[in-house]
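Engineer: below are the sequence and a predicted model for it; my questions follow.
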Amino acid sequence: MSVVTAPEPAFTVQGVDYQTALAQLRTVRETVFVREQGVPLELELDELDPQCHHVLALDAQGEPIGTVRLTPERKIGRMAVLAAWRGRGVGDALLLALLDKARELGWHEVSLHAQASAIGFYARHGFLPYGERFVEAGIEHQAMRRLLDAANPVETHEAAIAALLGVIGTARRELWIYSRELDPGLLDHPDVVTALRQFGTHRGVAHILLQDAVAPQSSHAPLLGLAQRLPSALLFRVIEEPIDRAYASAFAVNDRGGWYFRTLGHRPEGETRIDQPARARQLQNVFEPVWERARPCSEFRALGI
């Protein structure tokens, strides 16, 4: 497994031998799970540990700061990052290293049990929720999975939200969203609105095509309020050409190969993938000529958009 080096403050991420690195793994896991989250020690340690692939993050002094494992059942687990290092890319680097390992092993799919507070983090890495939430070691969890070499089916409303978070969260500078009327239940979901706000405040630009501009205004769609605060980040146009209005699908696509496509634009079901540039370019090529033919949303001028 390759070593991943992050910008300053520096840390490295690498695969480790379980027995050799046991003390370092336990330092991180017991700090986070046992002392911080109150998980009983006898539940934190299990018989699978010696059989797993383990990845360890080390700071510039070689001290352990994070870890995660991949079990023989193809499940990612025991993701732990010390508090001082959270929000600095350690978790992302750990997860990417394990996904690389799963591909190296030729695995088609990986799954995990995400703590409820971490669902958005895993969604940004292409994982979709399935099944009901459950309690594990006294903490609410959600099962999630990701296909590594194919589009992931989006079958529920919860998976649709995760798919959008994945596309928005992995965008670099541009998003293209083709919607009917700002997709009530999806584009007004608080997590999606938050993700778009974060994207916009980091100089990202979302181009949003609508078939109906009146309905979002009548329903006070949250994205319109966001666009008032970030008018250069959310750009709207309305489709008028009959041939364009006959298009029944909807999609979101970004500039890093991420996409979420729905054959029926009024339904959440579809497919998604965050790492397929060829398909993303296809969807962008569908979007751009329609954008050029569409008109600015005069309906939103009173809102200052």
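Structural biologist: Looks like it came in fine.
Engineer: contacts, neighbours, all on C-alpha from now
Structural biologist: Fine.
Engineer: what's the biggest helix in this structure, counting residues?
Structural biologist: Ranked by residue count, the top helix of the chain under DSSP state H comes out as helix 277-293.
Engineer: now that one: how far from the chain's centre is it?
Structural biologist: From the chain centre to the centre of helix 277-293 is a distance of 22 Å (C-alpha atoms, centre = their mean, to the nearest Å).
Engineer: residues in contact with the residue nearest the centre of the chain?
Structural biologist: Centroid-nearest residue in the chain: residue 124, 1.4 Å away (criterion: C-alpha atoms, centre = their mean). Shown in contact with residue 124 (C-alpha atoms under 8 Å, 6 or more residues apart in numbering): 162, 165-170.
Engineer: work out for me the element the residue nearest to it when sequence neighbours are not counted sits within.
Structural biologist: Spatially, and ignoring its direct neighbours in sequence, residue 124 is nearest to residue 166 (3.9 Å; C-alpha to C-alpha, 6 or more residues apart in numbering). Assessed by DSSP states H and E, residue 166 sits inside helix 157-169.
Engineer: next: residue 244.
Structural biologist: helix 242-245.
Engineer: moving C-terminal of that helix, what's the next helix or strand?
Structural biologist: strand 250-254.
Engineer: next structured bit after that following strand?
Structural biologist: Sequence-wise, the next helix or strand downstream of strand 250-254 (DSSP H and E) is strand 259-262.
Engineer: give me the contact list for whichever helix or strand comes after that following strand.
Structural biologist: Sequence-wise, the next helix or strand downstream of strand 259-262 (DSSP H and E) is strand 270-273. Applying C-alpha under 8 Å, 6+ apart, the contact partners of strand 270-273 are 126, 150-155, 163, 258-263.
Engineer: put this next to the first one:
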Amino acid sequence: MPDRNKAYTVKRVTWQDAETDLRILREFVFIGEQNVPVELEWDGKDEQCVHILAQDKKGRGIGTARMTTEGHIGRMAVLRAWRNRGVGSDMLTALVTIARARQLSRVQLDAQTHAVEFYQRHDFIPQGGTFMDAGIPHQHMTRSLPPLDVHININDLPKQILGETRGYIDLKGRDDNQMTAIHMVSQATRSLNLFTPNLDPRIFNNEGFIDAVKQLAIGNPRAKVNILILDPSDVVSRGHRIVELARRISSRIFIHRADDEDQDRVDTFMIVDNIGIIHRAHNDRFAGLAEFNNPPEARLLTKTFNDAWERSQPEPELRRLHL
């Protein structure tokens, strides 16, 4: 579970939506504290980068970082009062998770030399000698993101065992996603956490998936199914079998609406029994990855899910559908 006393949150944002906050932080840290020339700081790449924004409980920006489409991490800035409190680590972890979801083979960065040990703790390795950038000594560092064990053909899906089989499956179409979700959830015995913008009916509103969720919910008195939706309006207007299932098994299946600060997410993912994962970087595309046995990645996604769940609320419209 997330630390309820944690004084900040970390989320993915776009430059278009959060430019003001990101500019203020970087101007304060880089231009103000470190005397980086303005023309070097604003390099024209921000609109194409993925950005991370850390905020305190009042929604004020306290840290930021970015990553290019090629996996170059940079512009890591944390306000002085928030340094050495885990903000940088959480932002870096978020970017590495995004890089894995994009199937990048490695990430890289140019660390200020005083921060080399910090990045080494996150498995980055120095490459070459130090160099000067904006008058500050830097060290180039890389971290490999090797393929997750071996590639598994989708035709071998029936052989995959939750918690045992190592390897990853490339998901390419609707059927891949639907069959994999059913096969993974049908083996669950403890939990299902599902983060989805709209409970995509092409994948989740079918008899096989609903039956798998039902068997999980009734098969273990401690089992729990948490479903977090960004926009419940489509579910409300068209109906969904999983809503009816949640009405009948209300003590085990919970559906919440995501908080406003999570509304900019575009991905969808599920974690099954805290060990199996399915992750699509873009909800409107079928391309994604599935793994039946990857505890480290499952832990990272579980933390992301739990943090968002803590901020979420039961959806009134869905509760009315339950009546």
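Structural biologist: Looks like it came in fine. Bear in mind the structure is a predicted one, so any value in this text is a computation, not a measurement.
Engineer: check contacts around the residue nearest to residue 124 of structure 1.
Structural biologist: Here residue 166 of structure 1 is in contact with 123-126, 258, 274 (C-alpha under 8 Å, 6+ apart).
Engineer: then residue 25 of structure 2?
Structural biologist: Contact partners of residue 25 of structure 2, counting by C-alpha under 8 Å, 6+ apart, are 61-64, 77-79.
Engineer: quick check on the residues you listed: which are buried?
Structural biologist: 61-64, 77-78 (16 or more other C-alpha atoms under 10 Å).
Engineer: how about those residues in JSON lines, adding secondary structure and distance to residue 109 of structure 2?
Structural biologist: Converted to JSON lines, these look like this (DSSP: H, G, I helix; E, B strand; the rest coil; distance: C-alpha to C-alpha, whole Å):
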{"residue": "61", "secondary structure": "strand", "distance to residue 109 of structure 2": "22"}
{"residue": "62", "secondary structure": "strand", "distance to residue 109 of structure 2": "21"}
{"residue": "63", "secondary structure": "strand", "distance to residue 109 of structure 2": "17"}
{"residue": "64", "secondary structure": "strand", "distance to residue 109 of structure 2": "15"}
{"residue": "77", "secondary structure": "strand", "distance to residue 109 of structure 2": "13"}
{"residue": "78", "secondary structure": "strand", "distance to residue 109 of structure 2": "16"}
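Engineer: from these, which is closest to residue 130 of structure 2?
Structural biologist: Each of these was scored against residue 130 of structure 2 by C-alpha to C-alpha, and residue 77 proved nearest at 20.3 Å.
Engineer: and the gap between that closest one and residue 173 of structure 2?
Structural biologist: 39 Å (C-alpha to C-alpha, to the nearest Å).
Engineer: next one: residue 192 of structure 2
Structural biologist: Here the criterion is C-alpha to C-alpha. By it, residue 192 of structure 2 lies 22 Å from residue 173 of structure 2.
Engineer: okay, the two: which has more neighbours?
Structural biologist: residue 192 (25 against 12; other C-alpha atoms under 10 Å).
Engineer: would you mind measuring from the residue nearest to residue 24 of structure 1 when sequence neighbours are not counted to residue 228 of structure 1?
Structural biologist: Nearest non-adjacent residue to residue 24 of structure 1, counting by C-alpha to C-alpha, 6+ apart: residue 64, 5.9 Å away. Distance of residue 64 of structure 1 to residue 228 of structure 1, computed by C-alpha to C-alpha: 45 Å.
Engineer: of the two, who's got more company?
Structural biologist: residue 64 (23 against 15).
Engineer: do a quick rundown of the strands in the stretch 51-200 of structure 2.
Structural biologist: 61-67, 72-78, 106-112, 125-133, 136-144, 151-152, 168-171, 191-196 (DSSP state E, counting those that start in this stretch).
Engineer: okay, these in JSON lines with distance to residue 11 of structure 2 next?
Structural biologist: Putting the strands of the stretch 51-200 of structure 2 into JSON lines (distance: least, C-alpha to C-alpha, whole Å) gives the following:
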{"stretch": "strand 61-67", "distance to residue 11 of structure 2": "10"}
{"stretch": "strand 72-78", "distance to residue 11 of structure 2": "14"}
{"stretch": "strand 106-112", "distance to residue 11 of structure 2": "19"}
{"stretch": "strand 125-133", "distance to residue 11 of structure 2": "26"}
{"stretch": "strand 136-144", "distance to residue 11 of structure 2": "22"}
{"stretch": "strand 151-152", "distance to residue 11 of structure 2": "30"}
{"stretch": "strand 168-171", "distance to residue 11 of structure 2": "25"}
{"stretch": "strand 191-196", "distance to residue 11 of structure 2": "14"}
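Engineer: related to what we said a few turns ago, with residue 265 of structure 1 as the reference, measure out to the residue nearest to residue 124 of structure 1.
Structural biologist: Taking C-alpha to C-alpha, one finds residue 166 of structure 1 at 19 Å from residue 265 of structure 1.
Engineer: for structure 1, what's the longest strand?
Structural biologist: For structure 1, the longest strand by residue count, based on DSSP state E, is strand 139-147.
Engineer: contacting residues for the equivalent of residue 167 of structure 2 over in structure 1?
Structural biologist: Structural alignment (TM-score structural alignment) places residue 167 of structure 2 against residue 150 in structure 1. Residues near residue 150 of structure 1 by C-alpha under 8 Å, 6+ apart: residue 273.
Engineer: pretty sure residue 149 of structure 1 contacts residue 104?
Structural biologist: No: assessed by C-alpha atoms under 8 Å, residue 149 of structure 1 is found out of contact with residue 104, at 11.9 Å.
Engineer: quick one: which of these two has more around it?
Structural biologist: Neighbours per residue (other C-alpha under 10 Å) separate residue 149 of structure 1 from residue 104, with residue 149 holding more: 14 against 10.
Engineer: give me the stretch of structure 1 that stretch 278-293 of structure 2 matches.
Structural biologist: Aligned by TM-score structural alignment, stretch 278-293 of structure 2 falls on residues 260-275 of structure 1.
Engineer: how about that stretch: buried residues?
Structural biologist: Applying 16+ other C-alpha under 10 Å to stretch 260-275 of structure 1 flags 260-262, 265, 268-275 as buried.
Engineer: equivalent analysis for stretch 254-264 of structure 2, please.
Structural biologist: Within stretch 254-264 of structure 2, the residues scored as buried using 16+ other C-alpha under 10 Å are 254-259, 261-262.
Engineer: kindly report the same for stretch 93-104 of structure 1.
Structural biologist: For stretch 93-104 of structure 1, by 16+ other C-alpha under 10 Å, it's 93-95, 97-99, 101-102.
Engineer: residues making contact with it?
Structural biologist: Applying C-alpha under 8 Å, 6+ apart, the contact partners of stretch 93-104 of structure 1 are 1-2, 4, 13-14, 55-57, 66-70, 74, 76, 110, 148.
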